[in-house]
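**Student:** Here you go, sequence then predicted model.
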Amino acid sequence: MLREIKTERLVLRPLAEADRPAVVAIETDPATNRLNPALPAPPDGELLFDSWLAHWAEHGYGYCAVRERGGTEVLGLAGVRLRRFRDERVLNLAYRFAPAAWGERYAVEAPRAAVDWVERELPAIPVLISVNVANTPSLRVVERLGFTKYEEEEYEGAVSRHFRR
């Protein structure tokens, strides 16, 4: 079971009920969803958060709350969760940060720490990340993380590239 992951500047830890307001606000913020075909409404963010807590309860890992070392504010989330892609069981890598945390390179540091953990602890399950082709910053993050293009298709209402490690 994942307890926490520390990087030079960040701590990734299991989601907790106390994180709900911050995480739902980040997930439903129009700025963080500017490239999504549909902006999730707060009730959708609540349902997502519930599903992420359930994943933690079942598997002992999942999307993590991310904060600065020594800090208490949730800056965003990063981590993996199981999903089916085609007929394969994969770990979906995801990350999202509040706009106030943009520009700090947390979007590389936190996912990299999550991938490093996965490759040590769950090496038999491939890691996949899906990125909207219009999301140039995320495409650069994927490249920095060492993922390679796997496939491109319309996915959840937008043309997306799927990458694997």
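**Tutor:** That came through, no problem.

**Student:** Going by C-alpha atoms from here, please, whenever you check contacts or count neighbours.
**Tutor:** Noted.

**Student:** Now do the residue nearest the centre of the chain against residue 70, distance only.
**Tutor:** For the chain, the residue nearest the mean C-alpha position is residue 94 (2.0 Å; Cα atoms, centre = their mean). Using Cα to Cα, to the nearest Å, we find residue 94 at a distance of 24 Å from residue 70.

**Student:** host element of residue 94?
**Tutor:** Element membership for residue 94, per DSSP states H and E: strand 88-97.

**Student:** Could you give me the buried positions within that strand?
**Tutor:** 90-97 (16 or more other Cα atoms under 10 Å).

**Student:** Quick one: name whatever helix or strand follows the helix or strand harbouring residue 49.
**Tutor:** If you go by DSSP H and E, residue 49 is part of helix 42-59. With elements assigned by DSSP H and E, the helix or strand that comes after helix 42-59 is strand 63-68.

**Student:** Who are the packing partners of that following strand?
**Tutor:** strand 10-14, strand 76-85 (3 or more Cα pairs under 8 Å, 6 or more residues apart in numbering; DSSP states H and E).

**Student:** show me the residues around residue 89 that make contact.
**Tutor:** 82-83, 125-126 (Cα atoms under 8 Å, 6 or more residues apart in numbering).

**Student:** picking that back up, of the helices and strands packed on strand 63-68, which is nearest residue 39?
**Tutor:** Across these, residue 39 has its closest neighbour in strand 76-85 (17.3 Å, Cα to Cα).

**Student:** How far away from the center of its chain is that closest one?
**Tutor:** 6 Å (Cα atoms, centre = their mean, to the nearest Å).

**Student:** which other residues reach that strand?
**Tutor:** 12, 23, 26, 55, 61-67, 89-98, 101, 110-111, 114-115.

**Student:** want to compare, so here's the second one:
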Amino acid sequence: MRVILSDPRASFADVFTDIETGRLLLRPPHEADRQAMVDIHTDPRTNRFHPDPPDVRQASEMFTGWLAHWAEHGFGYLAVTEPGGTEVIGVCGVRTRDFHGEKVLNLGYRFRPSAWGKGYAVEAGSAVLEWCTHEQPSLPVLASVNVDNKPSLRVAERLGFTEYTEEVYEGALSRHYRR
């Protein structure tokens, strides 16, 4: 799906409908979310399975890339908050990716340690996958997880993914799941 805006002053974030679950709000990221996203992605606890974790500059560049993906495609990684809350507690969403010559949607999820153990990754991931089914049905969804990251492996499996292949990805042996 490609969204065309008739009003040049509008942004793709204005077109995308926020996703609400029982306990979460998933919305397009805004520039004001940059620091929260950098904090989440540079926290050593969220990177314990990442062989080369991003520093502040790299995490900020990642966030810039996410905003660019939104501008080009009209969807992407979403900021996750609790309804009525202002603190970004995580990120979950999909963005396009080339995987072995095939265009796929890459499911990503990462939460602040204070949000761990509450089932938020599965809840947010389920909502994003439902969105994919309705809005991007022709593209397969992949999730790539470091094989040592048991909590994230469990999330992928609880989301209904099945193992597709294992290979080195971003410097670590990773299991690629497909849905």
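**Tutor:** On my side now, so go ahead. All figures in this text were calculated on a predicted structure; none of them were measured in a lab.

**Student:** returning to that earlier point: the strand holding residue 94 of the first structure vs the second structure - mean distance after superposition?
**Tutor:** With mean Cα distance after the TM-score superposition for the first structure, strand 88-97 of the first structure departs from the second structure by a mean of 0.2 Å once superposed.

**Student:** whereabouts in the second structure does that strand align?
**Tutor:** On the basis of TM-score structural alignment, strand 88-97 of the first structure is assigned to residues 102-111 in the second structure.

**Student:** Trace residue 15 of the first structure over to the second structure, please.
**Tutor:** Under TM-score structural alignment, residue 15 of the first structure pairs with residue 29 in the second structure.

**Student:** what's the burial count for that match?
**Tutor:** If you count neighbours by other Cα atoms under 10 Å, residue 29 of the second structure ends up with 21.

**Student:** how about it, what does it touch?
**Tutor:** Contacts of residue 29 of the second structure by Cα under 8 Å, 6+ apart are 13, 67, 77-79.

**Student:** Which contacts among the residues you listed does the first structure share?
**Tutor:** With both residues aligned by TM-score structural alignment, their matches' Cα atoms under 8 Å, the contacts of the contacts of residue 29 of the second structure that the first structure also has are 67, 77-79.

**Student:** per the alignment, residue 39 of the first structure corresponds to what in the second structure?
**Tutor:** Checking TM-score structural alignment: residue 39 of the first structure goes with residue 53.

**Student:** Number of residues surrounding the residue nearest to its match when sequence neighbours are not counted?
**Tutor:** The shortest distance from residue 53 of the second structure to any non-neighbouring residue, by Cα to Cα, 6 or more residues apart in numbering, is to residue 47 (6.0 Å). Residue 47 of the second structure has 15 neighbouring residues, counting by other Cα under 10 Å.

**Student:** Can you tell me the element residue 47 of the second structure falls in?
**Tutor:** Judged by DSSP H and E, residue 47 of the second structure forms part of no helix or strand.

**Student:** Quick check: it vs residue 104 of the second structure, distance?
**Tutor:** 24 Å.

**Student:** before we move on, what about residue 63 of the second structure?
**Tutor:** 20 Å.

**Student:** The nearest residue to residue 165 of the first structure once chain neighbours are set aside: neighbouring residues, count only.
**Tutor:** Excluding the flanking residues, the one nearest residue 165 of the first structure by Cα to Cα, 6+ apart is residue 147, at 4.7 Å. By other Cα under 10 Å, 17 other residues sit near residue 147 of the first structure.

**Student:** dump the residue contacts of the counterpart of residue 147 of the first structure in the second structure.
**Tutor:** Alignment note: residue 147 of the first structure maps to residue 161 in the second structure; criterion TM-score structural alignment. Counting by Cα under 8 Å, 6+ apart, residue 161 of the second structure touches 143, 177-179.

**Student:** If we use 10 Å, what do you get?
**Tutor:** Contacts for residue 161 of the second structure (Cα atoms under 10 Å, 6 or more residues apart in numbering) come out as 141-143, 153-155, 176-179.

**Student:** Now, of the residues you listed, which are buried?
**Tutor:** By 16+ other Cα under 10 Å, the contacts of residue 161 of the second structure give 141-143, 153, 155, 176-178 as buried.

**Student:** can you put those residues in TSV and add distance to residue 165 of the second structure and secondary structure?
**Tutor:** Listed next are these as TSV, based on distance: Cα to Cα, whole Å; DSSP: H, G, I helix; E, B strand; the rest coil:
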residue	distance to residue 165 of the second structure	secondary structure
141	14	strand
142	11	strand
143	11	strand
153	13	helix
155	17	helix
176	5	strand
177	7	strand
178	9	strand
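
**Student:** For those residues, work out which two are farthest apart.
**Tutor:** Checking those with Cα to Cα, the most distant pair is 141 and 153, at 15.2 Å.
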